[in-house]
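In: quick one, structure for this:
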Amino acid sequence: MSFRGFTSEALKFLFENKINNSKDWYDNHKHIYKQYVYNPFVQLITELTPTMTEIDSQFLTIPSKLISRVRRDTRFSKDKSLYRDNAWFVFLRNKSLMSSSPCFWFEISQKGSSYGVGYYGAQACSMFAMREMICRSHPAFLSALECYESQDTFVIGGEMYKRSKFPDQSENLRSWLDRKNIYFECAQNDFSLAFSKELPGILKKGFVSVKPIYDFLCAVESTQAQS
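Out: Next up, the predicted model:
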């Protein structure tokens, strides 16, 4: 079955599941999760996979490995809520390195949706290597910079240092250099995109357009692997 868009039923389930905060409640309503959350994500991933493997042939493509878990990992969190009220997928190479690997994502939450490319939480060593490549005008960075500055869909994000470490660099370079983490996001504060059957085509176009940024982040990680 082709992707037809997410629905309000998906958001309702995610919200109620978090509020009830009960394994029994989840088990009794798991069929709703499958129908309105999990299955549409599978359909979406299936439609995206040919394009994503053209971007990177090493991407994992098994939906169950790409879709977020319903239950939260509370081991290292002060918030002990069992369940989250959002859901997402990530296309990446190695799930065991999910938080620190370059990836593409799409997320639906109670506030809207977002999609993009970047890190969930880049390692400090990766950001250090990235800064070095930027400062020496690495060709992969120049391609990524041109890609970013020639579009108006994705916005650079990630926590910034309070004081610039590169005050002598141009402002556009400092927007990359002075971050503790980095990602490029297109966010929607409504559900028109998430509820649309056009979502796969929009994601394909967007992800292909920022491939040079993804390639640069992969080059950063390759540098790390060689050091």
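
In: please count neighbours and contacts with C-alpha atoms only from this point.
Out: OK.

In: what number of residues are in the vicinity of Ser93?
Out: No, residue 93 isn't Ser; it's Arg. Applying other CA atoms under 10 Å, we find 17 residues neighbouring Arg93.

In: how about this one, so we can line them up?
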Amino acid sequence: MAATTYFTPASLKLMREFARNNNREWFTANKARWEAVVRDPFLHLIGDLATPLAKISKHYRADPRPHGGSMFRIYRDTRFANDKTPYKTWLGARLAHERAKQVPAPSFYMHVQPGDSFVGGGLWHPEPPTLNRVREFLVDNPAAWKKAVHNARFRTAFTIGGDSLTRPPRGYDAQHELIDDIKRKDFAAWRGIDDKVVCSSELRDAVVDGFKGVAPMLDYLCAALDLEF
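Out: Now for the predicted structure:
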């Protein structure tokens, strides 16, 4: 596939403008511009990820539909939020497991936002039953987890983050070799993508390389949840 440039400096400029004017009046007046230089290029990128993603795992999907696909909807759920701004002014896409609508599953993820774009994946805010399954799997299979994410290459390339408990969860050995991981409430890793790369023909390859790099973590999480990878 020939290299494609999806975003331009004008795309990021418009995203910054949107962030300063997160209201219905601005968005209604600029919706056509937003779709042309921000949303549609992102959907194009998602579509172009389908083939390389299938080579990483045939059980994951890149769905470029504007509604109901991989891309996050633009509207924020403000019902219980202090921040009542109506829109997400960034772009996010969850490239989900084929069974994600039936059972909890880890996902690949990419995010485009001026000064804060990144690629990665994992489990974000899993429900307690899912979280417990992962913790129990860590206890029983520590070597595979260490091989997947505790090696120097992974830790150099990715930030492993999210929320964690301050104390070991009840019933787990505080002296377990993976206790810091067992305390995690999220199992996700990511690495940043510079704005210059976002606006270049290198973006697709950077995302694919990020997916390849985080794949061992997703493979392990799939095993913990009895999913194929």
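
In: tell me which element Gly92 of the second structure is part of?
Out: According to DSSP states H and E, Gly92 of the second structure maps onto strand 91-95.

In: which bit of the first structure covers that strand?
Out: Alignment of strand 91-95 of the second structure against the first structure: residues 87-91, by TM-score structural alignment.

In: average distance between that stretch and the second structure?
Out: Average distance, stretch 87-91 of the first structure versus aligned residues of the second structure after superposition (mean CA distance after the TM-score superposition for the first structure): 1.1 Å.

In: against Ile156 of the first structure, how distant is the aligned partner of Asp186 of the second structure in the first structure?
Out: Aligning on TM-score structural alignment places Asp186 of the second structure opposite Asn181 in the first structure. Distance of Asn181 of the first structure to Ile156 of the first structure, given as CA to CA, to the nearest Å: 10 Å.

In: of these two, which one has the most company?
Out: Asn181 (22 against 15).

In: what ranges do the strands span in the first structure?
Out: Counting by DSSP state E, the first structure has these strands, from start to end: 87-91, 103-108, 113-118, 155-157, 183-188.

In: would you turn those into JSON lines with distance to Glu9 of the first structure?
Out: Output for the strands of the first structure, formatted as JSON lines (distance: least, CA to CA, whole Å):
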{"stretch": "strand 87-91", "distance to Glu9 of the first structure": "13"}
{"stretch": "strand 103-108", "distance to Glu9 of the first structure": "12"}
{"stretch": "strand 113-118", "distance to Glu9 of the first structure": "15"}
{"stretch": "strand 155-157", "distance to Glu9 of the first structure": "30"}
{"stretch": "strand 183-188", "distance to Glu9 of the first structure": "19"}
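
In: just give the closest residue to the most centrally placed residue in the first structure, not the sequence neighbours.
Out: Nearest residue to the geometric centre of the first structure (CA atoms, centre = their mean): Trp105, 2.9 Å. Spatial nearest neighbour of Trp105 of the first structure, chain neighbours left out: Val90 (4.4 Å); criterion: CA to CA, 6 or more residues apart in numbering.

In: and that neighbour, how far from His31 of the first structure?
Out: For Val90 of the first structure, the distance to His31 of the first structure - CA to CA - is 23 Å.
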